[in-house]
Each structure stands twice: as C-alpha cells, then as structure tokens.
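>>> have a look at this prediction, sequence included:
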Amino acid sequence: MRLLQTRAELAAWRQEQVGRLLHFVPTMGSLHGGHQQLLRRAAEPVSASRPAVLLSVFVNPLQFAPGEDFARYPRDLAADAALGEAAGACALFAPAPEELFPGGPGELTRVIPPVSLQETLCGPGRPGHFEGVATVVCRLLALVRPDRLLLGEKDWQQLTILRRVVADLALPLTVQGCATVREADGLACSSRLRYLSACERRQASAVREALASAFTLWRGGTGSAAALTGAVGRHLEAAGLAAEYVQLVHPSTLRPVAEADGLSLLAVAARCGNTRLIDHVFLMNRAPIVAIDGPAGAGKSTVTRAFARRLGLLYLDTGAMYRALTWWVRERGVDPTDPGAVAPLLEGLDLQLVMEAGGEQRVRVNGHEVSEAIRSPEVTALVSTVAAHACVREALTRQQQAMGQQGGLVAEGRDIGTAVFPDADCKVFLTATVAERARRRSVDLAQRGFAVPDLADLEAQIAERDHLDSSRPVAPLRQAADAVELVTDGLGIDAVIQRLVDLFRERVPEDAWPGPTPIPVP
C-alpha cells in the first residue's frame, strides 16, 4: 500500500488510476472494525472490475470545539496503515494540516451545511462541528476526485449532511452509507471507545440497552416520541450516564417527530465519564416499498427483478398482471375496447405471479401458464387499451395493494408511485428515449422468434403507446412529484441496478433494512 503525504504525491497516484473507478474512505485514523468494513465494501468489484481504494487519515482540527479532545485524540499511523492494507486499501493519504490548509485555517473557504440539518441531534451541542466536517471533506473530495465516497451510518447526521452538501454542490460522485458495525458487547465501533476504562466500558453498554428497551416498547405499540425518549432517558440515568440528547427525528430531514410513523430515527448521545458516545436505532412500521414507473420498453422488468433480489425484496410485476388480463380478453374473444364486455372477466379472476426457485417469475391466469404468451406483439398492442378501463385499474390496483400491505416489495408499472403505492419509500421514474426503446424492442422480438418491424415503425408504435398511456383518463402515466427520473440510455443493466440501489439507500439505510437477511433486533 502506498503512503501519500503531500498533495503532489496524491496527484501523481491519482493520475495512475485514470480509467479506473476510485472509491474513497476518509477517516480521522485510530481505525477500528467499522473502518475496516467500509474499506472492504469499497474494494468490492463493480461489474467485474476492481476499484482502486483510497483511505485518508486526517485528524481535522476544524471539527473540534475548544475544550474537546483534539489534542488527545488517538493517533497511530503505522497501525492504521497495517489495518487499512489488510482491509483492501490501495493507498493511504495522510496529509499534514499545511497540505490541506496552505494559507492556514483562517484563509480557507468554508462550507456551511443547511442550518435545518444542524438544529437537532449533535448540532446544538457542537456548534461549528459540521461546518468543519463539510469543509475538510469537500477539500479532500476536490483533491481525490473519487467516484464513490463511503461513510458509516453510525454517524447518521454526518452522513445526511454530507449527502446534502454533495447534492447541493453537484459534485460528480455517489455517497454510500454502510451499516453500523458493533463490538462484541453491542457498542457501536468508535475510536473513542479506547478512552473507556474496563468499568466504564461495562457502564457504556447501557446506551445500547436503553435503545433496545425503547425498540421493544415500540414493537409493543408505543409510538409516542415522549414515551420512547423518556424510556431511553430513564435507562441512561439509572446506569449513571449523562444524556446530552435523546430525540426521535425523521431520518432525511432530521426534524423532530411526535410519533414514530413510517421510518423514524431514535438517536442518543451520552457521556460515560469524559467519553462522548452516540448511537441510534431505526423504527420502521413496515418493510420498505419501492415503486418503479416509466414508459413501455424502458427495461423496468429486467432491472427491477434483479434489484429486488439484491435487496431481499419481493418483485411485483404489475405489467405482467395487465398483460395476463389482456391475454385473457383475447382468449375469450371479448372486444378489448368495450369496458362493459371486459368487466365480467374480472369477476373471479384467478391471476397468480409465482416466483420460482431460480428467481424467474411465472404468470398464470385462470389455470393457464401464460408467461411467454403475454409478451407477444398481439398482446403488447392491446395492453394500453385494456389497462385504460376504470374497472380494470380498480380491480388490479386493489389486488396489488393487498399484495403490498406488509411491504417488502418492489413494484413496477405505469402508476405504481402515483396510484398504487403513493406512500412508497422510494420512487423512481425509469425511462429511455423512444429510439433506444425501439432498438431494445427489436432485439427482444428477434430473440423471442417474432417478426421484427422496421425501427421507424417500432418508434411510431412506442410513441403512440406513450401517448395513450399518458393521456388516458384513469391513472395516466406520469412521474410522481417525489420520484427520481433515471434515464437508462447508454447504461448497462448492472449500472442501472446499482443506481437503483443507491437511490434506495438514500431513503432506507442498511441499519433499517440490511438486505436479504432479516431486520436485526437491537
């Protein structure tokens, strides 16, 4: 592993990485298991390509207030280098203050995060702290120019603020949060745990125990912020710990909430002797729902299925449901344009989506296996017509909402985020240009053995379907106000899936929904 101590050395090393993904883990040193996990995650291959991983160690004086532990903060660069290399770092950037602040801290341009994100949790008790963090991290990002910045979810407020700073400054990188790593006794990994004596270490375990008791209380039906924070405060007091704050906030805005509804963050800061400890637990009333909408041919089904597997969520192919009904309409010889004729077919409709062991979804309607038949050009040409009938939308929407009552699914279609699951935790409008969708459609038809029309004809068909879908009176195709548009032209499937994962993780942290494994009880 290379040791880089000057900006010139960093620039030379950075030049050697041109054409290679660069993932960055900034730290203040005194590395522990949490840092090592960040480095291991940073080193994971991306589309079979292994990124370069840069670790930085810099004890940032700008984020310490007078009287805090800047002078005694543990420093051991040799040990950090060994741990970093073992975890997969390619290089270690360990600059002196004058390398980052050539004119001194007083001459440095400061980055001031939104005030609203500093009004709760650690903000009031540590004035200037997050300004110091944001300023130095932005300075490091400007020098390193990484593709991905990895940070721990343990410092949730810091992660939230840095995500906002990166977004507001339009910095060309992705911020990835990684789950909190804990010691064997349940304490969140922290460099400051080294300050604790053996007796204080046992006493400090009350922080996690207090959050666990509040979690149990919430599981029992108590959602009041006053009741939950009061329970944590009493537990800490009984253990002899001084609480700086105990708050229930919205994870994205960090604003206090009166009730744990949806996804909430119960966070605490407490002092054990002279050591300040922070921890949290997420309270999530149901498993997450992801709504992926977009026009026909944007590749929703392919990426949504793979995305669902990666996140441990069920895949609900609503488009297949409408296609299956359309197939049944044709099979019964019913006029697809006549809602009065279609409506009787909805009574007693047995429509099943079955996920096989290999991850493939099979579609059955009234005992007929139709997984391949519903993809025919004849069905495709009539789906928008059948789906536009109010009776059809109402019947299938009710069925979809029943499937999603407990959450834990990814649904894709035309109106998932607007009509079916308007309270979805993550909404994406997945689209592509008409030309790109026509090209994909021609490839798909050829692979399935169907005749392939001219691209110009395919483009005209797709444009007409877009018009029908977006202009229908019932549940028209449109992007939900809180959905993120993702244009997939020029992106491979893996890149689209990764982008979906990143969007999901901005809204649902790993600490709340770790993935295919069950949610851990604190």
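Happy to help now that I have it. Only a predicted model underlies this, so the values are computations on that prediction, with no experimental measurement involved. Numbers count the residues shown, from 1 in each chain.
>>> C-alpha only now, for contacts and for neighbours.
Noted.
>>> all strands of the stretch 401-522 of the chain, in order?
Per DSSP state E, counting those that start in this stretch, the stretch 401-522 of the chain carries strands over the ranges 409-413, 426-431, 484-487.
>>> how about residues contacting the shortest one?
Under the criterion C-alpha atoms under 8 Å, 6 or more residues apart in numbering, residues 427-433, 479 lie in contact with strand 484-487.
>>> residue 232 is nearest to which of the strands of the stretch 401-522 of the chain?
strand 426-431 (30.1 Å; C-alpha to C-alpha).
>>> so the residue lying farthest from the centre of the chain: helix, strand or coil?
For the chain, the residue at maximal distance from the C-alpha centroid (C-alpha atoms, centre = their mean) is residue 333, at 45.4 Å. Classification of residue 333 by DSSP: H, G, I helix; E, B strand; the rest coil places it in coil.
>>> the strands of the stretch 401-522 of the chain: which one's closest to residue 504?
strand 426-431 (5.9 Å).
>>> what lies in contact with that closest one?
Contact with strand 426-431 is made by 289-295, 298-300, 417, 479-480, 482-488, 500, 503-504, 507, as judged by C-alpha under 8 Å, 6+ apart.
>>> can you give me the buried ones in it?
Using 16 or more other C-alpha atoms under 10 Å as the test for burial, strand 426-431 gives 426-431.
>>> stretch 490-510 now?
Buried positions in stretch 490-510, judged by neighbour count with 16+ other C-alpha under 10 Å: 496-498, 500-506, 508-510.
>>> take a look at this one as well, against the first:
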Amino acid sequence: MKKIVIAIDGFSSNGKSTMAKSLAKEIGYIYIDSGAMYRAITLYCIQEGFFENDTLNEDKLQNQIDNIKIEFKLNKTSGLPETYLNGVNVEANIRSMEVSSKVSIVSAIPFVRRAIVALLEKMGKEKGIVMDGRDIGTVVFPNAEMKVFVTAKAEIRAQRRFDELRSKGDNKTTYEEVLENLKSRDYMDQTRKESPLVQAEDAILLDNSYMTIDEQMQWLIDKFKQITTN
C-alpha cells in the first residue's frame, strides 16, 4: 500500500488533533500537530513577557524565533506524541485558555507562519504522515493525496472545549467565554492576510457536529482505504 500525506484542516475545537492522532495510530503513520507548534510559540511569548494584554511585541519574537525549538516525543504510556518546547513537556500548558486566547495573534504573523511551514515541509518529505492545522492542505501540502476539512456548529465546538477545560480542572472559565473566544478565533483565522483558513477545492468536507468518535474514525479510515487502494 502506497504511503501518502494526509492533511486535516478546519475550525478550532472540532477535534481535529484527536482524530488525526487516532487515525495516525490506526494506520501506522506519524502524527504532526501543527496547531501545537503555534501554541508552543504563543506559550513562549507569554513566558518571556512579549505580550502586553493582547498586544504582542513582534520585534522581540522575531529576534528569538530561531531559539525556539519544538519537538514531538511519544508518550510511552499512551503511545501518542506530546509537545516539547526547548526540551520541556508543555502538552498541558499549551491547551490553557491563556494560550488559546492569544494563539491566533501569533499564528497570523507572516514570519512565524513561514518558519512553521518550512519546518513542516521538512517533516513531510518522507510521506506516511497525518498533519492537522488551518492551512495544511492549502499551503503546507497543497499536493497532499488526502485532504479533509472539518467543521461543526460553533455552539457544539464550544461545549466540547468547555467540557475539556472542566476535565482538566479549570472551574473558572465559563461556557460563554469559551464560545466568544472560539468565534473570535474563527474570524481571525478566516480573515488574516497570511494563509487564511479556507477549504481546499479538493478537500473532503467532514461535519462532525453529530458524529460519534467511532463513526468519525470509520469515515476517515474508509476514505483512506479508497485513496490508497485505487
């Protein structure tokens, strides 16, 4: 069976990363979380004090961008990759609301996107990868053999994100705050000048608003088999 590149794009909080990780594990591919890379850079900016409220000092970030090292290492217990920032496991930290509220600001910066895209292109040369993000099928891998664009109703995505935060011990953030943050991110992702969020013309649309995880996984595997066996 030939190896391919699988690009999964779509709106935030629709389970892209979870489905991409599960699919990669199921078919024996390598999973690369591009969104986690932007989140890791955002966390770095927060830790280094590059933000003043929602204003980012882009000059300071540009001077430091070459010193930011992002890696993915497998968790031996779960068998899934986790994000490391300059040698430190930040998988939990990058999922916080503080990072979520600022990641669209960082990801809209052209020099940040160019740096990430260059790194992702290197990772994908050997194929046999599953990658998710906002512009994987349109910018990073426009020739990917399998492209999926994932969407779901905003209210459903907000509820999923809210439930995730509660499960991780966040009892302060309200559902309304999550929904507002999500809508704001959707707008910024779709209207930014550098690589805006759009569905690639040859991408398959997956609306998972009312799908179970098992139904979603079966849908992905069926599409994968159709593409790799033809």
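Happy to help now that I have it. All values reported here derive from a predicted model rather than from experimental measurement.
>>> ok so, going back, and the strands of the stretch 401-522 of structure 1 as JSON lines, adding distance to residue 86 of structure 1?
Below are the strands of the stretch 401-522 of structure 1 laid out as JSON lines (distance: least, C-alpha to C-alpha, whole Å):
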{"stretch": "strand 409-413", "distance to residue 86 of structure 1": "37"}
{"stretch": "strand 426-431", "distance to residue 86 of structure 1": "36"}
{"stretch": "strand 484-487", "distance to residue 86 of structure 1": "37"}
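>>> can you tell which of these is closest to residue 467 of structure 1?
strand 426-431 (14.4 Å).
>>> just checking, residue 140 of structure 1 is part of a helix?
Yes - assessed with three-state DSSP, residue 140 of structure 1 lies in a helix.
>>> report how many residues lie close to it.
18 (other C-alpha atoms under 10 Å).
>>> gap between it and residue 131 of structure 1?
For residue 140 of structure 1, the distance to residue 131 of structure 1 equals 14 Å [C-alpha to C-alpha, to the nearest Å].
>>> try residue 445 of structure 1
Relative to residue 131 of structure 1, residue 445 of structure 1 is positioned 55 Å away (C-alpha to C-alpha).
>>> give me the more crowded residue out of the two.
residue 131 (19 against 16).
>>> quick revisit: residue in structure 2 paired with the residue farthest from the centre of structure 1?
Residue pairing (TM-score structural alignment): residue 333 of structure 1 is matched to residue 49 of structure 2.
>>> turn the buried residues of strand 426-431 of structure 1 into a markdown table, including distance to residue 163 of structure 1.
Shown next, in a markdown table, are those (distance: C-alpha to C-alpha, whole Å):
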| residue | distance to residue 163 of structure 1 |
| --- | --- |
| 426 | 16 |
| 427 | 18 |
| 428 | 19 |
| 429 | 21 |
| 430 | 22 |
| 431 | 25 |
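>>> of those residues, which is the nearest to residue 201 of structure 1?
Closest approach between the buried residues of strand 426-431 of structure 1 and residue 201 of structure 1, by C-alpha to C-alpha: residue 426, at 39.0 Å.
>>> excluding sequence neighbours, find me the nearest residue to residue 62 of structure 2.
Spatial nearest neighbour of residue 62 of structure 2, chain neighbours left out: residue 111 (7.6 Å); criterion: C-alpha to C-alpha, 6 or more residues apart in numbering.
>>> sec struct for the corresponding residue of structure 1 for the one you found, please.
For residue 111 of structure 2, the aligned position in structure 1 is occupied by residue 391, per TM-score structural alignment. Three-state assignment for residue 391 of structure 1 (three-state DSSP): helix.
>>> isn't residue 391 of structure 1 up against residue 341?
No - taking contacts as C-alpha atoms under 8 Å, residue 391 of structure 1 lies outside contact range of residue 341: 10.8 Å.
>>> the more surrounded of those two?
Applying other C-alpha under 10 Å to residue 391 of structure 1 and residue 341 shows that residue 391 carries more neighbours, namely 18 against 12.
>>> what distance do you get for the more buried one to residue 474 of structure 1?
Here residue 391 of structure 1 is placed at a distance of 10 Å from residue 474 of structure 1 (C-alpha to C-alpha).
>>> same check, this time on residue 422 of structure 1
Distance of residue 422 of structure 1 to residue 474 of structure 1, given as C-alpha to C-alpha: 15 Å.
>>> do the same with residue 406 of structure 1
Residue 406 of structure 1 sits 26 Å away from residue 474 of structure 1 when distances are taken as C-alpha to C-alpha.
>>> what about these two, which has more around it?
Neighbour count, other C-alpha under 10 Å: between residue 406 of structure 1 and residue 474, residue 474 has more, with 18 against 13.
>>> confirm that residue 71 of structure 2 sits in a strand.
Yes - counting by three-state DSSP, residue 71 of structure 2 is found in a strand.
>>> show me what it aligns to in structure 1.
Using TM-score structural alignment, residue 71 of structure 2 pairs with residue 352 in structure 1.
>>> which one is its match nearest to, not counting chain neighbours?
residue 364 (5.2 Å).
>>> helices of structure 2, residue ranges please.
All helices of structure 2, identified by DSSP state H, fall at 16-27, 34-47, 58-64, 97-100, 103-107, 110-123, 154-167, 175-191, 213-229.
>>> which other helices and strands contact the fifth one?
It stands for helix 103-107 of structure 2. Contacts defined by 3 or more C-alpha pairs under 8 Å, 6 or more residues apart in numbering; DSSP states H and E place helix 103-107 of structure 2 against helix 34-47, helix 175-191.
>>> let me have those helices in CSV, extended by mean neighbour count.
Output for these, formatted as CSV (neighbours: other C-alpha atoms under 10 Å):
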stretch, mean neighbour count
helix 34-47, 22
helix 175-191, 17
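>>> nearest to residue 460 of structure 1, out of the strands of the stretch 401-522 of structure 1?
Closest of the strands of the stretch 401-522 of structure 1 to residue 460 of structure 1 is strand 426-431, at 16.7 Å (criterion: C-alpha to C-alpha).
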